[in-house]
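*Asks:* Below are the sequence and a predicted model for it; my questions follow.
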Amino acid sequence: MHGPLPHDLLWGMPRLDAAPAWVHAVLEQGQPVVVRREALAADLVAVGIRGPRRDQRYAAGLPRAAIRRRVSPEQLASVEAEGDWPALQALRQLRPLFDALGLVWGVGGSAGYQLATGLTVLHQGSDLDLILRTPQHLSRGWAAELVAELERAACRVDVQLQLPTGGLALREWAGTARQVMLKTDHGARLVSNPWQPLEACA
């Protein structure tokens, strides 16, 4: 696996002089940043910094040379989730299902952040965000069957398919629209087959 990849957590972000005060507080506490999709200079990784409130998100570039530690979503898939938040209940419910898919998967979003840092960021209404590595084409029928399985979980579960060309919401691929939204480093694109590199990058 190459990297860093979107949804990875990275430690080592240097001080950002022009950032809001809450960003300074987060970085001073040694909290990680999350890799996001954006094309930056080769020596930078596009990252987002999350604050204690949902509206506190700050985009920045992390120098690759400054990275001290990296945790990927798949490294968190087997971490035992302590606590009774619905998102962690759902993770425990779904782990056997995802282990049986034959694909690499992991935990992102707030649940992944909490598992990686030990900080309590989940609440009773938190969704569970899962990452599924899908290098090969998956049928829309297969996607619809997996979405149906997710409806039995303890909370809403959002799965992001990670393709060679970008990121795609499982629920969107399971739908009936002819075109779907593919998130790439150069912005979102409407495509009919997101596994086709020429179409995705056109």
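*Replies:* Perfect, thanks for sending it.
*Asks:* When you work out contacts or count neighbours from here on, use the C-alpha atoms and nothing else.
*Replies:* Fine.
*Asks:* Which positions within the biggest helix by length in the chain qualify as buried?
*Replies:* As assigned by DSSP state H, the longest helix anywhere in the chain is helix 86-99. Under the neighbour-count criterion of 16 or more other CA atoms under 10 Å, helix 86-99 has Pro86, Ala87, Leu88, Gln89, Ala90, Leu91, Arg92, Leu94, Phe98 buried.
*Asks:* Give me the helices and strands touching the helix or strand following that helix, please.
*Replies:* Using DSSP states H and E, the helix or strand that follows helix 86-99 in sequence is strand 105-108. In terms of contacts (3 or more CA pairs under 8 Å, 6 or more residues apart in numbering; DSSP states H and E), strand 105-108 is packed against strand 128-133.
*Asks:* Which strands or helices does the strand it packs on pack on?
*Replies:* With 3+ CA pairs under 8 Å, 6+ apart as the test, strand 128-133 has helix 86-99, strand 105-108, helix 109-117, strand 157-163 packed against it.
*Asks:* Can you tell me which of the ones you listed is nearest to Asp55?
*Replies:* Nearest of those to Asp55, taken as CA to CA: helix 109-117 at 13.6 Å.
*Asks:* Contacts for the closest one next, please.
*Replies:* 7, 9, 31, 71, 73, 76, 79, 81, 87-88, 119-122, 126, 128-130 (CA atoms under 8 Å, 6 or more residues apart in numbering).
*Asks:* Put this next to the first one:
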Amino acid sequence: MRADDEFLPHDLLWGLTPAQLPKEAPDWVAEALSLGQPVVVRRALTASDQVPVGVRGVLREQRFATLMPRALVERCVRPEALIDIEICAQDWPALQALNYLRPLLKASGLVWGVSGSAGFELASGLPTLHQQSDLDLILRVPQALSRRQANGLLLQLDNPFCRVDLQLQTPLGAVALAEWAGTAQRVLLKQASGVQLVLDPWNALERVA
């Protein structure tokens, strides 16, 4: 990878090893990295030569935030690169939902991708899904999506297999589709600097305290 490559939240990166972990890292973190699994880019402010990442463990509560030297990145897979990968994986509900929704999302003409447990398993081949797993998706929306459009999309994501959690990725951060489709005036926008309540996730001038 080039040192100037831009890495986005939810990208999966390979190359971090136990040797780069801080001393306070739990044992399971080193074990996970020893298997050669990727780490997930997260939102945080860091030095330019570092990438903020998270390590996944076997258990749901096993999540560890750390930093990865940018120079060590060997491979990067983005959520949108995973939309056409097919795996059986015991036909988990999340993958059934993905197959069910794929034609709809492709027809939208928008750039979307698979994140969360489903994305991790599709990219790495490591078993992370289970019967109760949600399907996590991202939608890149550089231009504003109206709340009416958001509500229509939310209704279209309804499926007989599992819950779908879709995050809208705006130029300013990320907001949950379900929240933007709702009736609350202000919504939570996730940014590298933290979470803020905003009136419009696409307009920096309309942020509120």
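*Replies:* Great, that's in hand. Values in this document were obtained by computation on a predicted structure and should not be read as measured data.
*Asks:* against the second structure, where does the longest helix of the first structure fall?
*Replies:* Here helix 86-99 of the first structure aligns to the second structure at residues 93-106, judged by TM-score structural alignment.
*Asks:* any idea how far Val29 of the second structure is from the residue in the second structure sticking out farthest from the centre?
*Replies:* What lies farthest from the middle of the second structure is Lys23; by CA atoms, centre = their mean that is 26.9 Å. From Lys23 of the second structure across to Val29 of the second structure, the span is 11 Å (CA to CA, to the nearest Å).
*Asks:* Asp185 of the first structure maps to what in the second structure?
*Replies:* That one, Asp185 of the first structure, aligns with Ala192 by TM-score structural alignment.
*Asks:* quick one, what contacts that match?
*Replies:* By CA under 8 Å, 6+ apart, the neighbours of Ala192 of the second structure are Arg43, Ala44, Leu45, Gly173.
*Asks:* where does the second one land in three-state SS?
*Replies:* This means Ala44 of the second structure. Per DSSP: H, G, I helix; E, B strand; the rest coil, the local secondary structure of Ala44 of the second structure is coil.
*Asks:* Return the residues in contact with it.
*Replies:* Pro52, Gln191, Ala192, Ser193, Gly194 are the contacts of Ala44 of the second structure under CA under 8 Å, 6+ apart.
*Asks:* could those residues be laid out in TSV, adding secondary structure and distance to Ala71 of the second structure?
*Replies:* Shown next, in TSV, are the contacts of Ala44 of the second structure (DSSP: H, G, I helix; E, B strand; the rest coil; distance: CA to CA, whole Å):
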residue	secondary structure	distance to Ala71 of the second structure
Pro52	strand	13
Gln191	strand	24
Ala192	coil	21
Ser193	coil	23
Gly194	strand	26
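*Asks:* Helices of the second structure, start to end?
*Replies:* For the second structure, the helices defined by DSSP H occupy 27-34, 93-107, 116-124, 147-156, 177-180.
*Asks:* what does the longest one rub up against?
*Replies:* It stands for helix 93-107 of the second structure. Residues outside helix 93-107 of the second structure that contact it (CA under 8 Å, 6+ apart): 83, 112, 118, 129, 131-135, 157, 159-162.
*Asks:* sorry, back to before: would you reformat the helices of the second structure as JSON lines and include distance to Val58 of the second structure?
*Replies:* Output for the helices of the second structure, formatted as JSON lines (distance: least, CA to CA, whole Å):
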{"stretch": "helix 27-34", "distance to Val58 of the second structure": "8"}
{"stretch": "helix 93-107", "distance to Val58 of the second structure": "18"}
{"stretch": "helix 116-124", "distance to Val58 of the second structure": "11"}
{"stretch": "helix 147-156", "distance to Val58 of the second structure": "30"}
{"stretch": "helix 177-180", "distance to Val58 of the second structure": "28"}
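*Asks:* Out of the ones you listed, flag the one nearest Phe64 of the second structure.
*Replies:* Minimum separation from Phe64 of the second structure across those (CA to CA) falls at helix 27-34, 7.2 Å.
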